[in-house]
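K.L.:
here's a sequence, model it:
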Amino acid sequence: REKYNPDGSRLRCLQLGMLEILKYIDKVCSENNISYWLSSGTCLGAVRHGGFIPWDDDVDIEMLRPDYEKLLRVLSHTEGDYCLQTNSNDPYFIYDFGKLRNPKIAFDESLPLAKYYTHKGVFVDIFKLEESNSEKLHYICGRLRTLEFHILNWSASRCKFLVKPAMMLHKWNDVLFSLIRLLDRIGNKDRLRHTLGVTFTKARSYKDIFPLRRVRFENVDLPIPNSYDNYLSKMYGDYNKIVIGPSHLIVSDNCD
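P.N.:
Predicted coordinates for the structure are as follows:
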């Protein structure tokens, strides 16, 4: 890690800020009997690096939809250093998942729409999984969400007054997705996917995830899928192969 992301670099300081949010989420979930696990690149980092992938700049966790809804209820009534961001409490946040942010640690989000967010700061992404039968339906919904995403960001880059009319597409998509979700659950057999609208469409399996196990992540033990090899292999193939490219070059400026 020191080669790509030395102590004191801006990225490392952001990672440590995310780690504190992650510890807080783990504490809240433990106290409220909520199951969650490190997902995607964060799970990969835990298994392959014992912590963050050195050049990673985000944290992803997953949970089943009922646990997600319970966690949001708990976090919405919790006071402290962190703030919950969802498409319900932040009108310009259009994603179909939540973020828990620390507003005291700045995080540069280059998307034009982000400048209108109510909540800002370094964050952890919180994804919900639900039963799903059709990857095609998820692909279509993901493309619709991507289209509105580009339209909204184009509007935000021109004039804020253009954003509100563009938000109508987002609202119509929400109604459409609610209807599609009913179809998507028909005939499901052990398949879980991110909620409709998230562009990642690959299925997860109950039997790969549960029961959860804990592994070391930086300086704390956190939950990951029990059959993490199956989970990661389905997502990344040979996940132990490390490829370093230009996108992984880190500017090691100081935290300040």
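K.L.:
okay, CA-based contacts and neighbour counts for the rest of this
P.N.:
OK.
K.L.:
pretty sure residue 129 belongs to a strand, no?
P.N.:
Yes: looking at residue 129 with DSSP: H, G, I helix; E, B strand; the rest coil, it is inside a strand.
K.L.:
now for it, how many residues are close by?
P.N.:
Residue 129 has 21 neighbours, counted by other CA atoms under 10 Å.
K.L.:
pretty sure it contacts residue 63?
P.N.:
Yes: the pair residue 129 and residue 63 qualifies as a contact (CA atoms under 8 Å) at a distance of 6.0 Å.
K.L.:
roughly how far is the biggest helix by length in the chain from the heart of the chain?
P.N.:
Ranked by residue count, the top helix of the chain under DSSP state H comes out as helix 135-158. Helix 135-158 sits 17 Å away from the centroid of its parent chain (CA atoms, centre = their mean, to the nearest Å).
K.L.:
residues in contact with it?
P.N.:
For helix 135-158, contacts defined as CA atoms under 8 Å, 6 or more residues apart in numbering pick out 94, 111-113, 162-163, 166-167, 169-170, 173, 177, 180, 184, 196-203.
K.L.:
one more to line up against the first:
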Amino acid sequence: MGAKRNVSLSTFDAFKHVKVDSDLIRVEGDVLHRLQRVLLMMLKDFDALCSQEGLTYTLGGGSCLGAVRHHGFIPWDDDLDVNMSRESFDKLCKVFASRPSTKYILQAPGDSGYELGFGRIRLRNTTLKTRDDFDETECGVYIDIFIIENAPSSPVARFFHGVVSQALGFRYSCRRFFEHKDTYLALAGDDDNFAHIIRVKSGIGHLFSRKTTSQCCLDWDKWNSKYSDKNTGFITIPVGRKHYFGELLAKEKYFPASSGTFEDMLVPLPHSADTYLKGLYGPEYMEVPPADDRESHVVYEIDFGPYA
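P.N.:
Model prediction:
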């Protein structure tokens, strides 16, 4: 009998533990330290812009965990995540549209050549090409911006909003796997279970091939932002690692922001960072994981340009 296959179609963990081959670079050692220094510079610029424009954000994901557990970057972490309300993110898009920056570019869901469900601020004149970059024109070092959405206070309405969000997110994901099947299979290498999941999702994605990946992403983004009642008691981050229901929180647990230390910065964190982090990483989030369980990324190309 063959090996039992995992029935889950999630590829998040698999992509975090891709094995390095001759075409890939693992970000570690001096390269990692330089990347973290550039990301910290970008965060300071982002924080200053938000202060100037009256925009609110918090650190999110592993960056929030780093602030709480390490008071800075998780030592092996090679990216930076922030969470931003839909209202602030829309204002940020207007700022970049009205005053184009010579240093940064903002990418948002639905933008031409950009296929992700969250935003990214990229540093011009640098390169950080990952499995997400299929447009050669803009793939600089980036900060991920995850959009915080309002969720209905009514359990029935919230369930409907969440189920449709997760269905549209799954459609988008499968459509993307269909479009880039060969790239993802190359990353899977000799991991048969990972390759099986890619083929299944790609097959489902073929059913939706009349729409482009960007169109599927934009449909998802529009649905996520559909509930706009600011007085609701709940928020969620549908494009986060745990999707709509896994990222659902009582609004009072997230806002107003608290503060913490990140390297040499004072940064905004979720109001109850403990509640937020337990939801993402479990009750033992303060324990440092063994080396084999640590998340990391592999990249195709990295160049810090004038920031080396």
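K.L.:
quick revisit: which among the contacts of helix 135-158 of the first structure count as buried?
P.N.:
94, 113, 163, 166-167, 169-170, 173, 177, 184, 196-199, 201, 203 (16 or more other CA atoms under 10 Å).
K.L.:
determine which two of these are furthest apart.
P.N.:
Greatest spatial distance in these: 163 and 203, 33.2 Å, computed using CA to CA.
K.L.:
element containing the corresponding residue of the second structure for residue 27 of the first structure, please.
P.N.:
Matched to the second structure by TM-score structural alignment, residue 27 of the first structure sits across from residue 48. If you go by DSSP states H and E, residue 48 of the second structure is part of helix 29-53.
K.L.:
report all helices and strands that that helix contacts.
P.N.:
strand 142-151 (3 or more CA pairs under 8 Å, 6 or more residues apart in numbering; DSSP states H and E).
K.L.:
chain center to the strand it packs on: distance?
P.N.:
8 Å.
K.L.:
what's next to it, contact-wise?
P.N.:
Contacts for strand 142-151 of the second structure (CA under 8 Å, 6+ apart): 39, 42-43, 60, 79-86, 89, 118-123, 128, 158, 161, 224-225, 227-230, 232-240.
K.L.:
that one vs helix 29-53, what angle?
P.N.:
Strand 142-151 of the second structure runs at 50 degrees relative to helix 29-53, counting by axes from the mean of the first three to the mean of the last three CA atoms, to 10 degrees.
K.L.:
from residue 136 of the second structure, how far off is residue 25 of the second structure?
P.N.:
Distance, residue 25 of the second structure to residue 136 of the second structure, using CA to CA, to the nearest Å: 18 Å.
K.L.:
meant to ask about residue 49 of the second structure
P.N.:
In terms of CA to CA, residue 49 of the second structure sits 27 Å off from residue 136 of the second structure.
K.L.:
more crowded one of those two?
P.N.:
Shown here are residue 49 of the second structure and residue 136; by other CA under 10 Å, residue 49 has more neighbours (14 against 10).
K.L.:
check contacts around that one.
P.N.:
Residue 49 of the second structure sits next to no residue when contact means CA under 8 Å, 6+ apart.
K.L.:
before we move on, what about residue 79 of the first structure?
P.N.:
So residue 79 of the first structure contacts nothing (CA under 8 Å, 6+ apart).
K.L.:
how about the helices in the stretch 101-250 of the first structure?
P.N.:
With helices called from DSSP state H, counting those that start in this stretch, the stretch 101-250 of the first structure shows them at 135-158, 163-184, 206-209, 228-236.
K.L.:
what's the closest of the ones you listed to residue 48 of the first structure?
P.N.:
Nearest of the helices of the stretch 101-250 of the first structure to residue 48 of the first structure, taken as CA to CA: helix 228-236 at 10.6 Å.
K.L.:
give me the helices and strands touching that closest one, please.
P.N.:
If you count contacts as 3+ CA pairs under 8 Å, 6+ apart, helix 228-236 of the first structure packs onto helix 40-49, helix 206-209.
K.L.:
identify the residues contacting it?
P.N.:
Outside helix 228-236 of the first structure, the residues within contact range by CA under 8 Å, 6+ apart are 40, 43, 44, 202, 204, 205, 208, 209, 225, 239.
K.L.:
at 10 Å instead, please
P.N.:
With contact meaning CA atoms under 10 Å, 6 or more residues apart in numbering, helix 228-236 of the first structure is reached by 39-41, 43-44, 47, 202-205, 207-209, 212-213, 224-225, 237-240.
K.L.:
so how do I select the buried members of the residues you listed in ChimeraX?
P.N.:
Only the buried members of the contacts of helix 228-236 of the first structure enter the following ChimeraX selection, criterion being 16+ other CA under 10 Å:
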select :39,40,41,43,44,47,203,204,205,208,209,212,224,225
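K.L.:
the first structure: matching residues for stretch 71-78 of the second structure?
P.N.:
Under TM-score structural alignment, the match for stretch 71-78 of the second structure is residues 50-57.
K.L.:
just the endpoints, please. Distance across the matching stretch?
P.N.:
16 Å.
K.L.:
alignment lookup: residue 213 of the first structure to the second structure.
P.N.:
Correspondence of residue 213 of the first structure to the second structure, assessed by TM-score structural alignment: residue 258.
K.L.:
cool, and residue 120 of the first structure?
P.N.:
Match for residue 120 of the first structure (TM-score structural alignment): residue 139.
K.L.:
so its match versus residue 177 of the second structure, what's the distance?
P.N.:
For residue 139 of the second structure, the distance to residue 177 of the second structure equals 20 Å [CA to CA].
K.L.:
kindly report the same for residue 170 of the second structure.
P.N.:
Distance, residue 170 of the second structure to residue 177 of the second structure, using CA to CA: 11 Å.
K.L.:
those two - which one has more neighbours?
P.N.:
More crowded of residue 170 of the second structure and residue 177, by other CA under 10 Å: residue 177, with 25 against 19.
K.L.:
the more buried one maps to what in the first structure?
P.N.:
Using TM-score structural alignment, the equivalent of residue 177 of the second structure in the first structure is residue 150.
K.L.:
same question for residue 107 of the second structure.
P.N.:
In the first structure, residue 107 of the second structure lands on residue 85 (TM-score structural alignment).
K.L.:
kindly report the same for residue 267 of the second structure.
P.N.:
By TM-score structural alignment, residue 267 of the second structure lines up with residue 222.
K.L.:
my read: that match touches residue 24, true?
P.N.:
No: counting by CA atoms under 10 Å, residue 222 of the first structure sits too far from residue 24 to count as a contact (11.5 Å).
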